[in-house]
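Colleague: all I have is the shape, not the residue letters:
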C-alpha cells in the first residue's frame, strides 16, 4: 500500500496506519502545521497540513512514531515496497524520537537537546559521564555499572556530541578523559531532571474502588488494573474470593512474595484472650499504620474476610489517606507542620510475654519531605509510640503540633467506611492509608479475617513492569515509601 504526496497549500499522504508518522516527520522538516482526519474508508487515514499550531500538534504526532527510525536515506519506505521521494529520511524500524538540535553551554559542562516544538532537556556533562551506556561503563547483560565511582572528574566537560544515524543514541566524547560513549535518547527523556515534576497522589477517594477476584486471577490486564487502583486511590476491594484459608496467599503471590514479620506470613484477625496485638481483640482501633517500628514497614496490607456473621454488632473499617490530611495540615498550620518534619517520634514494639519476645524501636519524624519540599512519607501509629526522646526545647512544641495533627486526622470527613463481607479482600497501601476499626460485640457469632503484608518495593516493581510490558502509559505515582522520586 503506497503513500501519496501532493504539493501546494497542503500535503496529503494516505496509508493504512503509517501516514501520521511520515507526515509528522515531513511536517517537522518544513515546520508545517498539522490536522488529522479519518478517511471514509477503513483501510486508510488522511493527514492534511493546514493552519493548526505546530506546537499543539507535535506531542500528539510524536506519540505515533512507533515503528519508525530516522535514517540518512532520501526516501520513505512504506509497509510494502512502495516508496516516496522526499527529504523526510524515515524507514521502518525501532521507535525513536525526532533528532534534537544539540548545543553546549558553560564551556561544555552542559549539553542541551532541543526538539522541534520547543521541548528542551539539559544535562550536566558529569551526569552524562556517570550514565554512559557503552560496554566499558555498563555490563551489557546485567545492566550494572562498571564505572568506578571516584574515576570521574566532577568538572569534566563534553568535547563533542551527535545523534547516531538511526536516531536512538546520543554519542559523546568527553574532554581530557579520552572516553567516547553513548546514552540512549529514550533513557534521557525518561530520566530528565531538568524541570522534573513527579506525579504525586494526594487525593482522598470517598468510595472504595473494587475489582473481581476472577479478573485479578485471570490475567495480567486484571492484575495491572488492581495494582493501578491501589496506586491511584491507595486501596481496592477484591470481591468474590473463596473463603478458605489458602486463597489469600495465592492472590498476594500474583504480585510477589508475602512479607514475613514478627506475626508470621499469615495472621488471623479475631478476638482472642490475652492478645499479642490490640487488633486481636474486640476493642476500638484508632487510625494507624501497621509495624511502623520496622525500618521498612510493610507496603501493602491484605485483610481477607473469612467470616462476618450478621449478629456481630460493630467491627466496621475506616480508611483515610494521611498524605491528603498532611497536605491540608501544612496549609492550615505551617509552623506545626514544620515541627512534625524535624522532631523525631519514637515507635516501638516491646513485648516479652509471647513465645518469641520482641524489642524493636525506631526513631523518625512523623512527616518526611524530599528536596523539593514534597511529602514523601507520613508515619502515624499512636498505639505503638514510645516515650518522646528529643531536645528539651522541642518537647512542648512537638506535643502542641502532635495534638493538632491528631485532631486533623480524627476530624477528617474524607474517609471510606465499609463492613467487610465474606469473600472480600481489603487491599490498601499501609504507607499512605490509615485504617481504623470500631469496637464490636460478637453476640454468639464470629468475625474472622486473615491478613498478610507485601513489601512496598515488590509492589511498585510489579506495577511498573506490568505497565511497561502491557504498554500502559499511566504514570506510577509516589507510594509513600520515603523515596525522593
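Modeller: Everything's here; your move. All of these numbers come straight from a predicted model, not from anything done at the bench. Numbers count the residues shown, from 1 in each chain.
Colleague: from here on, contacts and neighbour counts on C-alpha atoms
Modeller: Will do.
Colleague: quick one: contacts for the nearest residue to residue 211 once chain neighbours are set aside?
Modeller: Sequence neighbours aside, residue 238 is the residue nearest to residue 211 in space, at 5.1 Å (criterion: CA to CA, 6 or more residues apart in numbering). Residues counted as contacts of residue 238 (CA atoms under 8 Å, 6 or more residues apart in numbering) are 210-213, 424-427.
Colleague: among those residues, which one sits closest to residue 438?
Modeller: residue 426 (16.1 Å; CA to CA).
Colleague: other residues contacting the host helix or strand of the closest one?
Modeller: Assigning secondary structure by DSSP states H and E places residue 426 in strand 425-429. Outside of strand 425-429, the residues within contact range by CA under 8 Å, 6+ apart are 230, 234-239, 241, 248, 299-305, 420, 479.
Colleague: who touches stretch 260-275?
Modeller: Contacts for stretch 260-275 (CA under 8 Å, 6+ apart): 258-259, 279-282, 358, 447-453.
Colleague: likewise stretch 173-187?
Modeller: Contacting residues not belonging to stretch 173-187 are listed as 96-97, 125, 128-129, 131-134, 156-161, 168-172 [CA under 8 Å, 6+ apart].
Colleague: same thing but 7 Å
Modeller: 132-134, 156-161, 168-172 (CA atoms under 7 Å, 6 or more residues apart in numbering).
Colleague: and here's the other structure:
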C-alpha cells in the first residue's frame, strides 16, 4: 500500500489503461434520455478508505466520488437486487444491520476489459460488482444533472410566435402502429409541449385510442373523455360558443392532469373557433428576467381555484397552486393559470395583495403579447396534444350555423405514465441513448 496525499490507497490492476468502448448493458430498466452518458469509460479507480469513498476517473477528465455506504446500499448482486423484479431483496432490518455509515470497502478492483469494478466489503466479505456505465449514470448532482423531470423537460425548447406554422406534426396511423414514431412524437411533446396529429378518423373514440397507445386515461369529473359542443345550461364555458381566455385545465385538482388531447371531429362551419397557445415556461422566464420580484411573488403565493357542478359526477372541486412552480434547481416545472375558475379567495397576506395583482397584471401582459401567441384553427380530422403543465390554450368565439355544431372530443393522461412509456420504448428498442435506472 502507498499514500496519495493523506489518503490511504490500494494499488489496482491496469489503472489508466482502458481504451475500450462499453459493450455491456446494465440489466435494469432505463431512467432518462441523456446523450452525454453514452460510452464513457472509466480509466482509473481509487479506493479512499480513510474517507470511505470510491473515486472514479472518467476518460473525459472528470472524477466522480461514490460514498461506500451508497455503493453497499446499491449492490446489484442477485442476493441484494432481484434481477427480474428489479427491486431490492433487502429488508429494512437488514439495512439497519449491514448498512451503517461506517461501512468500508476493504478492496476495490477495476477490470478495464469488462469496464467493471469489483468491491469487497470489510464487515461480511460480501462482493459487489458495478458496471462503470451504471455508475456514470448515478453520479451525484455536483457531477451531473438531477434526474427529476429529465425525460420530460430535457432539451426543452422555449417558444413564442416563432412556432406559428411550425408546430411539430405527426401522422395518427404512424404513431398508432410504430413504437419509434410514438417515441419521437412523445419526445417532441416533452421538448416543445405542443404537437399536431393529422389524419385522425372523424369519429368519437380516437382520443382514447391514442391515449391507450401510451398508457391509460386520467378520469376526471368530466368523465373518461369529454365532448366540447355548445350546450344549454353548460357546466363549463368550453361548452358554449364564446371565446375562452388563455388558461391551463383543471387547476382545482391537487395533481393537475399533465397532458391534454383535443380532437376536432367537426369544425365550426360559420368561422371562428381558432385556438391560441402560449408557452407558459417562456412567459415565466421573460418575467423572471424583466421583474424578478414579481416572478418570486408568483412562485411563493398560491391562487385558489374551484369548479362546482354536475357532469360525469356531481362535483365541488377546490385546490390551490402558485402560478409558477420551481424545482430544487430553480427551474420552472409547472405553470398553472385559469382566470375562469380562479376563486375570489386570495390566500395571501394583506400587505402583499397589491403586489400580487401587479405581478398578475405583468405576467398576463406577457402572455398576450402577440410575439408570444401561436394560433391554429384545427381542421376536421386533426388533433392537438399539449402539455397542460406548461402550455396555455384559449379559443376565439365561433358562429353556430345550420351547417352543424362544432364538435371536439378531449381527454387527459398524466406525465408519469407518459415518461414510463418512453423509458419502456427506450429499453425495448435498445436505443443508443438508453440509460438505465435505480
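Modeller: Perfect, I can see it now. Every value quoted in this text rests on a predicted model; they were computed, and no experiment measured them.
Colleague: care to give me the TM-score?
Modeller: Here the superposed chains carry a TM-score of 0.81, computed using TM-score structural alignment, normalised by the length of structure 2; 391 aligned residues with a CA RMSD of 2.8 Å.
Colleague: ok, back up a step: so which of the contacts of residue 238 of structure 1 persist in structure 2?
Modeller: Among these, the ones still in contact in structure 2 (both residues aligned by TM-score structural alignment, their matches' CA atoms under 8 Å) are 210-213, 424-427.
Colleague: what sits against the closest residue in space to residue 58 of structure 1 that isn't next to it in sequence?
Modeller: Nearest residue to residue 58 of structure 1, sequence neighbours excluded (CA to CA, 6+ apart): residue 117, at 6.1 Å. By CA under 7 Å, 6+ apart, the residues touching residue 117 of structure 1 are 54-55, 58.
Colleague: counterpart of residue 405 of structure 1 in structure 2?
Modeller: Aligned by TM-score structural alignment, residue 405 of structure 1 pairs with residue 363 of structure 2.
Colleague: which residues of the stretch 151-300 of structure 2 fall in helices?
Modeller: Counting by DSSP state H, counting those that start in this stretch, the stretch 151-300 of structure 2 has helices at residues 172-177, 179-192, 206-214, 280-290, 292-300.
Colleague: quick one: list the elements packing against the fourth one.
Modeller: Applying 3 or more CA pairs under 7 Å, 6 or more residues apart in numbering; DSSP states H and E, we find helix 280-290 of structure 2 packed against strand 332-335, helix 353-367.
Colleague: quick one: that helix aligns where in structure 1?
Modeller: With TM-score structural alignment as the criterion, helix 280-290 of structure 2 aligns to 322-332.
Colleague: tell me which residues of the matching stretch come out buried.
Modeller: 322-327, 329 (16 or more other CA atoms under 10 Å).
Colleague: can you list those in JSON lines and add distance to residue 62 of structure 1?
Modeller: Listed next are these as JSON lines, based on distance: CA to CA, whole Å:
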{"residue": "322", "distance to residue 62 of structure 1": "38"}
{"residue": "323", "distance to residue 62 of structure 1": "35"}
{"residue": "324", "distance to residue 62 of structure 1": "35"}
{"residue": "325", "distance to residue 62 of structure 1": "39"}
{"residue": "326", "distance to residue 62 of structure 1": "38"}
{"residue": "327", "distance to residue 62 of structure 1": "36"}
{"residue": "329", "distance to residue 62 of structure 1": "41"}
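Colleague: list just the nearest of these to residue 389 of structure 1.
Modeller: The shortest approach to residue 389 of structure 1 among those belongs to residue 326, at 22.8 Å (CA to CA).
Colleague: before we move on, back to that, point out the most buried one among the helices and strands packed on helix 280-290 of structure 2.
Modeller: Most buried of these, by mean neighbour count (mean count of other CA atoms under 10 Å): strand 332-335, with a mean of 21.
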